[in-house]
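K.L.:
Pasted the sequence and its predicted model underneath.
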Amino acid sequence: MRPTVSELCETYIENRDKIKSAFLWDSAYLYPICAAIFTNQRQSADINRMKACQEMLKAETGIFSNFRGTAKLAMISMLAVDSDPGSKLQKSLQVYDFLKDHFFASSYLPVASMIIADIAEAEQFEEIAARTRHIYNLMKQEHPFLTSSEDSVFAALLALSTLTDEQVVRETEMCYELLKAEFLSGNAVQSLSHVLALGTGSAEQKCRRTMELYRGLKEKGYRYGVSYELATLGVLALLPADLHSVMTDIMEVDDFLSAQKGYGILGLGRKQRLMHAGMLVSSDYIGQTDTLAMHSAAIGGTISLIVAQEAAMCAAIAASAAAASASSSSD
């Protein structure tokens, strides 16, 4: 394993274990995502800072707020890595209020709020919130039965891009048509198509790289998930790097994770593990200066990292909600 990747893996596991020990009753699906939030910033998880952010979140939001819902631990982590968590929370709440004018409340809306607050200027918040809804509406026109609350996150990412709304929809649809026969899962393919729409190059090139990556891993015995995990595969396919090198890194990281506690027989499944491996590999490539220089304005390094993180977060929120629902049904 390359030294930079190895270092990221070690930091990631340390962060995950620290967070899990301190927030014992949260979802097992969210610990890896929160660990990755710190690891992406090359930070060690600061538990005292996380608990201070937790108290701040309680003070600034109501008990039924979605900031304190399924994704709460991720919200706390996103605040804790920021140099000014108080300001970040206030900006995120401001964006959230604008988004609530256009969307029903959901566990995904705070995630979209933090993305916009991270990247946009305050004077742009209202306009971007409205654009997020417009892009979401265009998504729903194309796929009324596939588009749901988690797509608000992808709509927010697309609203922050340099593409026009019409370009967004056209590019997404071209990717969707090229990919649907390969992966069959309509909802996951739609999310993957949103990610690929952010990348440069033709739809054919981007989709071909995605399918080559998926098939290459499958041939080696590493079958990438085709449900909520699929969107993170798009980020890996967009990396300006040799696909063979990317595949090798993913397999090596997956092998490392398979030996770690929490990823064994009784832990998270192989598809989640492979997604986490992909998330770490993308973090390593995006963190390299020469790689960043190769990215165009359409999908810069920062956006690439956020896309990978938020796609994995959406998968974790969905898995957590499904597990909670299954648990309540069996009670």
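P.N.:
Nice, thanks for sending it over.

K.L.:
okay, CA-based contacts and neighbour counts for the rest of this
P.N.:
OK.

K.L.:
ok, residue 173 - contacts?
P.N.:
Counting by Cα atoms under 8 Å, 6 or more residues apart in numbering, residue 173 touches residue 193.

K.L.:
Residue 166 versus that one, what's the distance?
P.N.:
11 Å (Cα to Cα, to the nearest Å).

K.L.:
Please apply the same query to residue 253.
P.N.:
From residue 253 to residue 166 the distance is 38 Å (Cα to Cα).

K.L.:
In terms of neighbours, single out the busier of these two.
P.N.:
residue 253 (25 against 11; other Cα atoms under 10 Å).

K.L.:
nearest spatial neighbour of that one, skipping sequence neighbours?
P.N.:
residue 277 (5.4 Å; Cα to Cα, 6 or more residues apart in numbering).

K.L.:
for comparison:
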Amino acid sequence: MLNRKLDLMILNSEKIENVDGTFAMGMFKKSNALTLTMKNAEINVSNVNNARNIIKDKTSLISNFRSYNLLTTAVNLSLFDNPNEAFDEILDIYNKLKKQFFQSAYLVLVAHYLYTNKHKLPIDESIIKTKEAYDRMKTNHYFLTSSDDVMASAMIATNSNNLEKTFEEIEECYKILNNNGYFKGNNLQALSNILCFAEGTPKEKCNKVILFDKELRNINMPLKGYALPILGIAILVTDDYKELALAIKETDDELKKHKGFGSMSLGYATRCMISASITCSTYLENTSEVNNTFTETTKNAVINIIIAMQIAASAAAAGAAAGASSS
């Protein structure tokens, strides 16, 4: 199954080049190819281009739905039976989010996430709960928490039954990992947030992260920097960390043979995140013990971490942060 998913990632990466308006969007194209691959979907270029036109018809040139988000939103819409209706709802959610948060490109991602998870919570309730989660995060890490953390807040809000307890566990994980040599900062905060989806005590979860990290370092493939949160995803899928580390390495070795996945064109850290995401997704699909709800939560976590990271990295590299004007 891993080879099949890897082949699908490569195919989607090749075919996404045919989508309109994607010149000089390398990291974003890989991000969206990964999103499709995680859902076992092959890109339909015609549907994506149709979705692009829907977005352009309904938003202004300075909208946060344009620029890099145009491709991401179009790819997501292409998977719906009625993209026109879906986008109207997503746009409505986005406008509601703007009343609670500062405008940013990340709110587009949050709007889509809340739309696809509306079966868990009514939209208005999920927005209120997302704001509560964000405020708790801001209280705990005032200088670290910013617009890129609204997505994590939304994920926590839609999956936590007790925000107070959840954030106590997140903070405990943050402290334990910091005491074990992991530097304080945004990446450690993101990793700690992901760990709230795992079972066990904070100490048990952190010990798993440390063990898996050691296995990766033993084969000279550390997940660090903005790839650090993937350590939290990986421990959700298996207890055999050595086998998982070797599987990720095997995936990475194969992936870098293909055009557009080399260290020069894509970057080592980004490719490692893609390799780990593909491998973990395959493990999830092969693990009968994991129930459907937990599997979907984990997949969403992987997908949204990758997308958010690549949007931030690409926007910074291009010097083209999304405009703050309204749609």
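P.N.:
Cool, got the structure. Keep in mind that what you see is a predicted model, and the values were worked out from it rather than measured.

K.L.:
And the residue nearest to residue 253 of the first structure, what's its match in the second structure?
P.N.:
Aligned counterpart of residue 277 of the first structure in the second structure: residue 275 (TM-score structural alignment).

K.L.:
In which helix or strand does its match reside?
P.N.:
helix 268-286 (DSSP states H and E).

K.L.:
quick one: that helix to chain centroid distance?
P.N.:
12 Å (Cα atoms, centre = their mean, to the nearest Å).

K.L.:
contacting residues around that helix?
P.N.:
Under the contact criterion Cα under 8 Å, 6+ apart, helix 268-286 of the second structure has outside partners 1-2, 5-6, 34, 37-38, 223-227, 230, 233-234, 237-238, 244, 247-249, 251-252, 255-256, 261-263, 290, 295, 299, 302, 306.

K.L.:
Now the helix or strand hosting residue 179 of the first structure: buried residues?
P.N.:
Here residue 179 of the first structure is covered by helix 165-183, with elements defined by DSSP H and E. Within helix 165-183 of the first structure, the residues that count as buried by 16 or more other Cα atoms under 10 Å are 165, 168, 169, 171, 172, 173, 174, 175, 176, 178, 179, 180.

K.L.:
which strands and helices sit next to the helix or strand following that helix?
P.N.:
Downstream of helix 165-183 of the first structure, the next assigned helix or strand under DSSP H and E is helix 186-197. In terms of contacts (3 or more Cα pairs under 8 Å, 6 or more residues apart in numbering; DSSP states H and E), helix 186-197 of the first structure is packed against helix 151-159, helix 165-183, helix 203-219, helix 230-238.

K.L.:
ok, whichever residue in the second structure pairs up with residue 97 of the first structure to residue 147 of the second structure distance?
P.N.:
Residue 97 of the first structure maps onto residue 95 in the second structure, with residues paired by TM-score structural alignment. The spacing between residue 95 of the second structure and residue 147 of the second structure, counted by Cα to Cα, is 15 Å.

K.L.:
Between these two, tell me which one has more neighbours.
P.N.:
Taking other Cα under 10 Å, residue 95 of the second structure and residue 147 do not tie; residue 95 has more neighbours (17 against 14).

K.L.:
Mind telling me what element the more buried one is part of?
P.N.:
Counting by DSSP H and E, residue 95 of the second structure is part of helix 83-97.

K.L.:
on average, how far is that helix from the matching bit in the first structure?
P.N.:
Helix 83-97 of the second structure, aligned to the first structure and superposed, deviates on average by 1.9 Å (mean Cα distance after the TM-score superposition for the first structure).

K.L.:
quick one: contacts for residue 320 of the first structure?
P.N.:
Here residue 320 of the first structure is in contact with 27, 28, 29, 30, 70 (criterion: Cα under 8 Å, 6+ apart).

K.L.:
tell me the SS of the residue in the second structure that it lines up against?
P.N.:
Using TM-score structural alignment, the equivalent of residue 320 of the first structure in the second structure is residue 314. Here residue 314 of the second structure is helix, with the state taken from DSSP: H, G, I helix; E, B strand; the rest coil.

K.L.:
Distance of residue 314 of the second structure relative to residue 69 of the second structure?
P.N.:
For residue 314 of the second structure relative to residue 69 of the second structure (Cα to Cα), the value is 11 Å.

K.L.:
tell me, how many neighbours does the equivalent of residue 141 of the first structure over in the second structure end up with?
P.N.:
Using TM-score structural alignment as the criterion, residue 141 of the first structure maps onto residue 139 of the second structure. As a burial measure, residue 139 of the second structure scores 11 neighbours (other Cα under 10 Å).

K.L.:
swap in residue 44 of the first structure?
P.N.:
If you count neighbours by other Cα under 10 Å, residue 44 of the first structure ends up with 16.

K.L.:
Over to residue 130 of the first structure?
P.N.:
By other Cα under 10 Å, the residues close to residue 130 of the first structure number 18.

K.L.:
In contact with it, which residues?
P.N.:
With Cα under 8 Å, 6+ apart, residue 130 of the first structure has these contacts: 98, 99, 102.

K.L.:
can you check residue 236 of the second structure too?
P.N.:
Residue 236 of the second structure sits in contact with 198, 298, where contact means Cα under 8 Å, 6+ apart.

K.L.:
Now which residue in the first structure aligns to it?
P.N.:
Applying TM-score structural alignment, one finds that residue 236 of the second structure aligns to residue 238 in the first structure.
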